[in-house]
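A.B. asks: Sequence first, then the predicted structure, then my questions.
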Amino acid sequence: MNKIESLTPSQIVVELDKYIIGQGDAKRNVAIALRNRIRRMMVKSDIQRDIVPNNILMIGSTGVGKTEIARRLAKIAQAPFTKVEASKFTEVGYVGRDVESMVRDLVEQSVHLVREVKNEAVKARAAEAVEEQILDILIPPVKGAGFRTTPVAANADDEPSDDSELNERTRERFREKLRNGELDDRKVEVNVKSAPPVGVGMIGNGMMDDASMQGLQDMISGMMPKRTKKRKVSIAEARKILLEEEVAKLVDFDEVKEEAIKLAENNGIIFIDEIDKVASKSGKNGGGPDVSREGVQRDLLPIVEGSAVNTKYGVINTDHVLFIAAGAFHVSKPSDLIPELQGRFPIRVELQSLTQEDFSRILREPKNALTKQYQALFDAEQVSLEFNDEAIEEIARIAFLINQEVENIGARRLHTVMSHLLNDFLFDVPDTIEPNSKIMVTKEMVQERLSTLVKNRDLSQYIL
């Protein structure tokens, strides 16, 4: 946590720059929003409860980096993050997802994060306990005077003077072999918990929400007797099975739930995409789908304003959850949202359309650049893939050209172009392109392989 607390807004922008090209204004605003959360937690007076996050509305066409900015921000903050599409929601009384489900998804993510941290903290202790369990299976301990154990792999010429002394020496010998992996393939019999039933069928009365129903199912499942069965598995597999069970014993799940609720309340980020799809279009007066769109907005409003939501882990208050909404707003405008919802997103950021130069930088600079991803795929087959500068410029030019001529889908167009360029090579490896080969992508190769894609761009808009 100390590392996160020390991050300044400029350092947060530097971290975002490693994965996202351009969009400096959006990066600055999300960096300030994240730093403000850290600042709020540092406030000692009662006013801390009254400091609410400045939710952000991102405006920009598809593929310019809206989702990636929000997702990377959550990773930097080590915060629970969930993404939802506003168009999947319908107002209460219509068939569709309940708006509160996004808060429940956030809490699930939070529980997962906290549980991972707790599991990691006890993993060393759990591994020691598992080691002892496996040794007990291999070398059963001496049960008392007069009881003689025959060790599984004791040397015949080892004549012990004392059973317990021999047992201890043999255990230590096996412990060493176990740690060196020499016994990983050996089969042992272990008791494994049977998988719980898929679900307890219940007929609801129409008044229970998803969280209450899930909580009741969990309670009934918890009351059912736990069954175990014997399985013969390798020691390597037994170690994994037993480790999970030991870790679960050492972690207090009530503590996990309590911490997860706090983490979601204070650090949670909910990204609401396609917010423009639930905006009533300008000039429309009540009726038809616009009524339902406005209904979704009114259902979203209390969640964004701050309300208590019931989840199967407990009640979570959304007052300090950071909401980032995004939309292209090609047809509707931000002002078409209901005034109350507009007021809950005070920070508005317009993301710029990507240029040809941006495409070129996207192919080169990010840590997860497409060129690096394809190089990693070819490296897995011991084939070297390289791009010269002219080839990258040509790929960027063609992708930008197709976006202009057909439909602008932003940086996602690069995936289409790159797969068209390299799919033949991926098919030929390793059958006809042998390991230790080298593939050099040049401007001429790009032009030759993508010429049909460019020529047929007028037809591509009709291809489903």
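C.D. replies: All right, it came through fine.
A.B. asks: contacts, neighbours, all on C-alpha from now
C.D. replies: Will do.
A.B. asks: thought Glu265 was touching Val315?
C.D. replies: No: using CA atoms under 8 Å, Glu265 makes no contact with Val315, being 10.1 Å away.
A.B. asks: Go ahead and confirm Ile324 touches Leu57.
C.D. replies: Yes: with contact defined as CA under 8 Å, Ile324 counts as touching Leu57 (5.9 Å).
A.B. asks: Give me the more crowded residue out of these two.
C.D. replies: Higher neighbour count among Ile324 and Leu57: Leu57, with 26 against 23, using other CA atoms under 10 Å.
A.B. asks: Compare Glu265 and Val315 (neighbour count), which wins?
C.D. replies: Neighbours of Glu265 and Val315, each counted by other CA under 10 Å, are more numerous for Glu265; the result is 22 against 14.
A.B. asks: hang on, that one in a strand?
C.D. replies: No: read with DSSP: H, G, I helix; E, B strand; the rest coil, Glu265 is helix and lies in no strand.
A.B. asks: how close does it get to Phe81?
C.D. replies: Applying CA to CA, to the nearest Å, the value for Glu265 to Phe81 is 12 Å.
A.B. asks: got it, and Gln214?
C.D. replies: According to CA to CA, Gln214 stands 21 Å off from Phe81.
A.B. asks: before we move on, what about Lys177?
C.D. replies: Distance, Lys177 to Phe81, by CA to CA: 43 Å.
A.B. asks: Then Ser110?
C.D. replies: 8 Å.
A.B. asks: which one of the two has more residues nearby?
C.D. replies: Between Ser110 and Phe81, counted using other CA under 10 Å, the more crowded position is Ser110 (28 against 25).
A.B. asks: contacting residues for the more buried one?
C.D. replies: By CA atoms under 8 Å, 6 or more residues apart in numbering, Ser110 lies in contact with 79-80, 260-261, 263-264, 268.
A.B. asks: now Arg364
C.D. replies: For Arg364, the contact set (CA under 8 Å, 6+ apart) comprises 371, 392.
A.B. asks: go again using 10 Å as the cut-off
C.D. replies: By CA atoms under 10 Å, 6 or more residues apart in numbering, the contact set of Arg364 is 358, 370-372, 387, 389, 392.
A.B. asks: quick one: the strands in the stretch 351-464 of the chain?
C.D. replies: Secondary structure of the stretch 351-464 of the chain (DSSP state E, counting those that start in this stretch): strands at 384-387, 438-441.
A.B. asks: Just tell me which of those ends up closest to Ser87.
C.D. replies: Nearest to Ser87, of all those, is strand 384-387, at 40.3 Å by CA to CA.
A.B. asks: How about residues contacting the closest one?
C.D. replies: The contact list for strand 384-387 (CA under 10 Å, 6+ apart) reads 364, 371-372, 374-379, 435-443.
A.B. asks: Against that first model, consider the following:
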Amino acid sequence: MKTINEKIPNIEEIEKEIGSFLSKKFGGTVRLASTVPLSQEEETERTGCLGKNDKKLNFDLKPESLISYLDQYIIRQDNAKAVLATKICTHYNRIKTFNSYPDLADDMFCGVKNNVLMLGPTGVGKTYMIKLIAKKIGVPFVKGDATKFSETGYVGGDVEDLVRDLVREADDNIELAQYGIVYIDEIDKIASSHNLIGADVSRTGVQRALLKPLEETEVDMKVPHDPISMMQEIERFRRTGKKNRRVVNTKNILFIVSGAFFDLAKIIQKRIANNTIGFGSTTPKTRSYANVLKHVKSEDLIEFGFESEFVGRLPVRAVLEDLDNNDLFEILSNPNNPIILGKKLDFAAYGIDIKFEEKALRILANRAFDENIGARGLVSAIEKALIIFERYLPSTKIKKFPVTADAIENPKTYLENMISAHNEKQEKQYTDDFDRFVEQEKVFIRNYLIANSNSLSQRYNLTLTQSRINLISDYYSSHIMDVGVIIRKIKTLCDEMKNFELKFFKNHDTNIVIEDDAIDFTLEQVVNSSVKPEDIYNKISINFEYGLKLIKEKTGKNRFFITRQALIDPDAYISDILKNGLGETEKQPEKG
């Protein structure tokens, strides 16, 4: 090992040499970071154990469950959600099945991978949908722009960089990265025009560069001619004395590509029109853009400018629909949408609570629709309407901001009136509006939870009692988080309450069953005050330990049902049992 160190320059010498080059080339604007992070393999060799990167895919979702999950966040797009959820679930369940039978030959499971081509206008939620799916499944996700690939010719380096990015997203866990999702947007921009030369050669080259990753290839983690990659390789060799080639296999990586494909509709319409010419034919009715794309065939994509081999590697197609102003309003009204939640966070950064009137959301949706860029228009519409309030309100004492229709339509006047509201009557008007919007929000959330109670209860394994629905709606109104996060929080607290039963038995040798109404009662205390779950247990232990022990000695019973009323008045609960002598402590009479 000493000989190796003498022949190979150390890391400081390499850094100094590269740093000198960068300084001459770019001046002081580009500097070299000296820290070389350890890879997963190196960390394992150093510590002898796997750390946080010891994470593997554990997939058990069914298509209907994934569709139900997407329904909570995505408005409309029923066909696209169904196609994506079904084929993605099939892709990962197929991988799980294959991994369960390692002795089977690879060719028994070989076939065309379920890579997806998404077609639809901008701003309809394509990227958002894929991010949600990746998050739900628990696999790394990266997004690339196909237009950037064309800038580098047809070498295909950028395509491989996306695969390397998956490893970084997976915290350097190559095994997990090999189950990831690569999403490439604006794929329609790399279609060739056939009648052009120059740029179109590059586009065709990018398509060919994508062929192998779309199917199966190995991507080397070491990037040729990259000084940082070379330094890491040298440092790894210096530490271990081994050359360790790290590669990522793309066999199980799912590729999803998307584009607007505006000119494709003309090709499809022309084909449909030609097919209808003849005896007894009828002129096809005018179809919407999305309805035309639903009839896409491989031949249309090839005529559009894609190589046949490229089209063949994208067997699954999902068409997304245009969004109208009602759809945009539903997006804003959705309690899980990041747009309104993000705006609430913006004002909360200055200690200002903001609530929206339904009419105001309607106006914002109409303005976004007029911009004709889909859901992306919602962000710009809201920013444009509220930027004046975000600028001036933090410098005032105002802490509650009711966004009315008037605030959207006449922002300057509304702001001036808010700031200059000196008398009680004027201030009360804004307070009353704010409180009214709070109640409207609570009612909306309650109705939302009731309408989706079955799917939500199944997803989070939590019975949504009326008390819990009220608690969630109240919590949503006073905190900035989506409904799913709140339900998970309630579920965690419920699990803690049920664990009290086991803890009580271990400490006091007495079985207690905490009823749902008692759990809900404790939830209200924990959520609405500073009481901690441990405080609740200590109180239960103090209030019931000796009384239940006495009853157990007198009656021989060792199982007690703790209700809400029992928690409110434990002395009366114990007294009632003692008054009944050897009375009933069980819910059902015992047989015999």
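C.D. replies: Cool, the structure landed. Remember, predicted model here, so these are calculated numbers, not experimental data.
A.B. asks: what's near enough to touch the aligned residue in the second structure for His415 of the first structure?
C.D. replies: Aligning on TM-score structural alignment places His415 of the first structure opposite Val379 in the second structure. Remark: with contacts taken as CA under 10 Å, 6+ apart, Val379 of the second structure is in contact with 338-340, 342-343, 364, 368.
A.B. asks: Roughly how far does Val379 of the second structure sit from Leu254 of the second structure?
C.D. replies: Plainly put, Val379 of the second structure is 30 Å away from Leu254 of the second structure if you go by CA to CA.
A.B. asks: do the same with Leu578 of the second structure
C.D. replies: Taking CA to CA, one finds Leu578 of the second structure at 66 Å from Leu254 of the second structure.
A.B. asks: Which stretches in the first structure count as strands?
C.D. replies: 56-59, 81-85, 187-193, 228-234, 269-273, 308-311, 314-317, 322-327, 347-350, 384-387, 438-441 (DSSP state E).
A.B. asks: any chance of those in a markdown table, plus distance to Asp458 of the first structure?
C.D. replies: A markdown table is the format used below for those (distance: least, CA to CA, whole Å):
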| stretch | distance to Asp458 of the first structure |
| --- | --- |
| strand 56-59 | 28 |
| strand 81-85 | 31 |
| strand 187-193 | 59 |
| strand 228-234 | 59 |
| strand 269-273 | 30 |
| strand 308-311 | 50 |
| strand 314-317 | 51 |
| strand 322-327 | 27 |
| strand 347-350 | 30 |
| strand 384-387 | 28 |
| strand 438-441 | 26 |
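A.B. asks: and Arg293 of the first structure, which of those strands is closest to it?
C.D. replies: Closest of these to Arg293 of the first structure is strand 81-85, at 13.0 Å (criterion: CA to CA).
A.B. asks: residue range for that closest one in the second structure?
C.D. replies: Going by TM-score structural alignment: strand 81-85 of the first structure matches residues 141-145.
A.B. asks: Show me the contact partners of that stretch.
C.D. replies: Residues outside stretch 141-145 of the second structure that contact it (CA under 10 Å, 6+ apart): 127, 130-135, 158-159, 161-170, 177, 179-187, 189, 254, 256-258.
A.B. asks: 8 Å instead?
C.D. replies: For stretch 141-145 of the second structure, contacts defined as CA under 8 Å, 6+ apart pick out 131, 134, 162, 165-166, 169, 180-187.
A.B. asks: cool, stretch 97-104 of the second structure as well?
C.D. replies: Stretch 97-104 of the second structure is contacted by residues Phe109 when judged by CA under 8 Å, 6+ apart.
A.B. asks: How far off centre is that stretch?
C.D. replies: Counting by CA atoms, centre = their mean, to the nearest Å, stretch 97-104 of the second structure is centred 30 Å from the centre of its parent chain.
A.B. asks: excluding its backbone neighbours, what's nearest the counterpart of Lys62 of the second structure in the first structure?
C.D. replies: By TM-score structural alignment, Lys62 of the second structure lines up with Thr8 in the first structure. Using CA to CA, 6 or more residues apart in numbering and skipping the chain neighbours, the partner closest in space to Thr8 of the first structure is Arg35 (6.7 Å).
A.B. asks: same check, this time on Val201 of the second structure
C.D. replies: Take Val201 of the second structure and drop its neighbours on the chain: the residue closest to it by CA to CA, 6+ apart is Ser192, 7.5 Å away.
A.B. asks: per the alignment, the one you found corresponds to what in the first structure?
C.D. replies: Match for Ser192 of the second structure (TM-score structural alignment): Ser280.
A.B. asks: what does Val182 of the second structure give?
C.D. replies: Counting by TM-score structural alignment, Val182 of the second structure lines up with Ile270 in the first structure.
A.B. asks: The closest residue to Val139 of the second structure other than its chain neighbours and Val201 of the second structure: what is the separation?
C.D. replies: Using CA to CA, 6+ apart and skipping the chain neighbours, the partner closest in space to Val139 of the second structure is Gly180 (5.1 Å). Gly180 of the second structure sits 30 Å away from Val201 of the second structure, going by CA to CA.
A.B. asks: again with Glu439 of the second structure
C.D. replies: From Glu439 of the second structure to Val201 of the second structure the distance is 60 Å (CA to CA).
A.B. asks: Equivalent analysis for Leu314 of the second structure, please.
C.D. replies: 21 Å.
A.B. asks: same thing with Lys55 of the second structure?
C.D. replies: Following CA to CA, the distance that separates Lys55 of the second structure from Val201 of the second structure is 42 Å.
A.B. asks: okay, these two: which has more neighbours?
C.D. replies: Between Lys55 of the second structure and Val201, counted using other CA under 10 Å, the more crowded position is Val201 (18 against 13).
A.B. asks: Show me which pair in the contacts of Ser110 of the first structure is furthest apart.
C.D. replies: Farthest apart among those by CA to CA are Ala79 and Ile261. That separation is 12.0 Å.
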